[in-house]
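Peer 1: pasted the sequence and its predicted model underneath.
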Amino acid sequence: MFGKSLKYEFRAVARRVIPLFLTVLAISVIIALVLILDGRVLPPAMVENSTMFRDTLEIAQVFLLIGLYLMIFASGIAVIVMTIRRFYTSFFTDEGYLTFTLPVSVDCHLMTKIVSAIIWSVLGSLVICLSFLVIGGGALVGYGAQADFWEMVSGLFRSLGEVYGALWREYPGQTVLLVIYAAVSALFQIMLIYFGISLGCMVTKKHRVIVSILCIMGVNVVFSILEMFLTVFSAFFSVFITNEVYDIVLLISLIVLCVIKILLCYLGTKAILIKKLNLD
């Protein structure tokens, strides 16, 4: 049943998000074609001697890049908004009556929303990476590997490789823990939003959006204070251990705290949906 629920949820979000993803990729292809046109197809003398044509081409590239950035931003916002909207409409509107008549447990409903949000976040990141790869491919075909664009990109990746390579060689444990902490923190943000929405819809029948936002902010402040106390408390022991050990202990503590926050948000959301559900 989980597979069927996830499939339905995926389709519901796809109707709104997929067109935006396709628009981002389409703009990327157009930009790549413009770069190929400028670098390979048009005669160099034509571009160099025609000031108007060169200016028009540059303006077109600028507007296309602006459009691409706007569409990437819109796609990211759309993924967030749609996952939040699907959670709200599935549980706290008239659709909630249908949702809870299905022979599916609350845990299955929640896991469907969580997995769907993770999948769409990953897909959004892949679309962004693919769009830049398409533009990079257009620049490579149009101007060659010696173009300023590719020199800048290669220099950037070379610098990043050196930085992360040095981190991995000198601090392998901290690097792995930092990646794990980033992953669980992202999952916590999803659960925090779900718990805040559930809490806001439980305490009021009106102005649910505003109250839910306030609940999200309030819960986040409480958790942030706990995290701050943990950091300060662990700092007292830093004088007794080496910096490397302290970093590892601190990161492990933050990961454990983040997992606890995820469980609290999950259990709180589940309890509200089971015992305090308000569909009025």
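Peer 2: On my side now, so go ahead.
Peer 1: make it CA atoms for all contacts and neighbour counts henceforth
Peer 2: OK.
Peer 1: and after the helix or strand where Ala183 lies, which helix or strand comes next?
Peer 2: Assigned by DSSP states H and E, Ala183 belongs to helix 172-203. Going down the chain from helix 172-203, the next helix or strand is helix 208-235, by DSSP H and E.
Peer 1: who does that next one touch, helix- and strand-wise?
Peer 2: Using 3 or more Cα pairs under 8 Å, 6 or more residues apart in numbering; DSSP states H and E, the elements in contact with helix 208-235 are helix 172-203, helix 243-275.
Peer 1: go again with 7 Å.
Peer 2: Counting contacts by 3 or more Cα pairs under 7 Å, 6 or more residues apart in numbering; DSSP states H and E, helix 208-235 packs against helix 172-203.
Peer 1: the closest residue to Ser253 other than its chain neighbours - how many residues pack around it?
Peer 2: In space, and not counting its chain neighbours, Ser253 is closest to Leu230: 7.9 Å by Cα to Cα, 6 or more residues apart in numbering. Residues within reach of Leu230, counting by other Cα atoms under 10 Å, total 15.
Peer 1: helix or strand for Met82, which one?
Peer 2: Assigned by DSSP H and E, Met82 falls within helix 51-92.
Peer 1: which of the residues in the helix holding Ala183 are buried?
Peer 2: Of all the residues in helix 172-203, those buried under the rule 16 or more other Cα atoms under 10 Å are 173-175, 177-178, 181, 184-185, 187-202.
Peer 1: now the angle from it to helix 51-92?
Peer 2: Between helix 172-203 and helix 51-92, the angle comes out at 60 degrees (axes from the mean of the first three to the mean of the last three Cα atoms, to 10 degrees).
Peer 1: can you give me the angle helix 172-203 makes with helix 243-275?
Peer 2: Using the same axes, to 10 degrees: helix 172-203 against helix 243-275 is 20 degrees.
Peer 1: next up, a second structure to put side by side with the first:
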Amino acid sequence: MLGKLLKYDMAALSRVLVPVHIAALAVGLVAAACFFGCNWIDSAYNGWSGSSGFSASILVMLAMTGAFCLFALFMASAATFFAIVHRFYKNFFTDEGYLTLTLPVSANLHIASKVIAAALWLLIDVVIVGFCAYFASMAAMGFAGDFDETIPYFMLMSSYGFSSIESFASFMLAGSTSAMQVLAMVLTAYAAFALGSALAAKHKVAAGIGLFFALSWAAGLVHSIKSVLLATSFMYESSYNYAAANMLSSGVSLVLYLITSIVFYAVCVYVIDRKTNLA
């Protein structure tokens, strides 16, 4: 039964997200072309000092167009998140929920299907948006740079304490932490809208949005406390190892995101099974 639910959820998401990511690929190619043009003009005229007024204007126009395309590219990720959460809310807490909840399927299978579909589309989004961002970054360097100079690398660094990712282990840890962080964010939204729909007689969407920000703030506070505690514990070490500290911090974050995901998954199952009232 899980397979049938997953097929249905994937089809519903794909109707929206396939066109979004086709557009993202097109926008990524435009961004790469713009940045490559910037690199070519900069090399041909030896930078701004050698550029004529016309070439400088073209350089500015290409740079602004490329930056706008990058912004639009990352909006595809925001659209993916929004579509996933909207699918969850619509399927359970609108008129569609009357049909969904009459199916002879447990709440656990319903939530599992939603989570798997979300994870698959988030993976697709990361591959497409990450490739486009990498391609555009390389184009900006005339395809002569290294991976550690690209946008995806700096995004991974954000999950690794903004420290250099120098080994395969640290790369996998940063990637796993980033993936679990995004999945935890999705489950936070699921739990927020489930609780909002169960607790609020009216304005359920507003309640869900408010709870999402509240739960996200609480999770952020926990991670801030974690960072302070780890920094304090390493502060008094005579042989401070920055790389080891970052691996430990990223590992603890990974565990916290996993615990958050499990807790909010359980909240969703409980609310769908016991507290959902569409009246």
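Peer 2: Cool, the structure landed. Owing to the predicted nature of the structure, the values given are computational and were not obtained by experimental measurement.
Peer 1: that older thread, how distant is the helix holding Ala183 of the first structure from the center of its chain?
Peer 2: 12 Å (Cα atoms, centre = their mean, to the nearest Å).
Peer 1: just checking, what packs against that helix?
Peer 2: Using 3+ Cα pairs under 7 Å, 6+ apart, helix 172-203 of the first structure sits against helix 208-235, helix 243-275.
Peer 1: and of those helices, who's closest to Pro19 of the first structure?
Peer 2: Closest to Pro19 of the first structure of those is helix 208-235 (Cα to Cα; 26.3 Å).
Peer 1: now that closest one: buried residues?
Peer 2: So, applying 16+ other Cα under 10 Å, buried residues of helix 208-235 of the first structure: Arg208, Val211, Ser212, Leu214, Cys215, Ile216, Val219, Asn220, Glu227.
Peer 1: and for stretch 246-255 of the second structure?
Peer 2: Asn246, Met247, Ser249, Ser250, Gly251, Val252, Ser253, Leu254.
Peer 1: distance of Leu277 of the first structure from Glu95 of the first structure?
Peer 2: 13 Å (Cα to Cα, to the nearest Å).
Peer 1: ugh, typo on my part, it should be Gly155 of the first structure
Peer 2: 52 Å.
Peer 1: please apply the same query to Leu156 of the first structure.
Peer 2: Per Cα to Cα, Leu156 of the first structure is found 49 Å from Glu95 of the first structure.
Peer 1: can you tell me what Pro44 of the first structure aligns to in the second structure?
Peer 2: Matched by TM-score structural alignment, Pro44 of the first structure corresponds to no residue in the second structure.
Peer 1: okay, now Pro44 of the first structure: neighbour count?
Peer 2: 11.
Peer 1: repeat that for the one 4 residues further on.
Peer 2: By other Cα under 10 Å, the residues close to Glu48 of the first structure number 11.
Peer 1: now do the SS call for it.
Peer 2: helix (DSSP: H, G, I helix; E, B strand; the rest coil).
Peer 1: contacting residues around Phe10 of the first structure?
Peer 2: Residues counted as contacts of Phe10 of the first structure (Cα atoms under 7 Å, 6 or more residues apart in numbering) are Ser116.
Peer 1: could you find the closest non-adjacent residue to whatever residue of the first structure lines up with Leu256 of the second structure?
Peer 2: Aligning on TM-score structural alignment places Leu256 of the second structure opposite Leu257 in the first structure. Distances taken as Cα to Cα, 6+ apart put Glu227 closest to Leu257 of the first structure, at 7.5 Å, once the chain neighbours are dropped.
Peer 1: with Ile180 of the first structure instead?
Peer 2: Excluding its sequence neighbours, the residue lying closest to Ile180 of the first structure (Cα to Cα, 6+ apart) is Ile255, at 7.5 Å.
Peer 1: roughly how far does that neighbour sit from Val249 of the first structure?
Peer 2: 10 Å.
Peer 1: next one: Lys7 of the first structure
Peer 2: 40 Å.
Peer 1: what of Ile197 of the first structure?
Peer 2: For Ile197 of the first structure, the distance to Val249 of the first structure equals 33 Å [Cα to Cα].
Peer 1: ok, now which ones touch Ser198 of the first structure?
Peer 2: Shown in contact with Ser198 of the first structure (Cα under 7 Å, 6+ apart): Thr269, Ile272.
Peer 1: map it onto the second structure.
Peer 2: Checking with TM-score structural alignment, Ser198 of the first structure has Ala194 as its match.
Peer 1: any idea how far Leu278 of the second structure is from that match?
Peer 2: According to Cα to Cα, Ala194 of the second structure stands 12 Å off from Leu278 of the second structure.
Peer 1: likewise Glu166 of the second structure?
Peer 2: 52 Å.
Peer 1: ok, the two, which is more surrounded?
Peer 2: Between Glu166 of the second structure and Leu278, Leu278 has the larger neighbour count (other Cα under 10 Å), namely 15 against 10.
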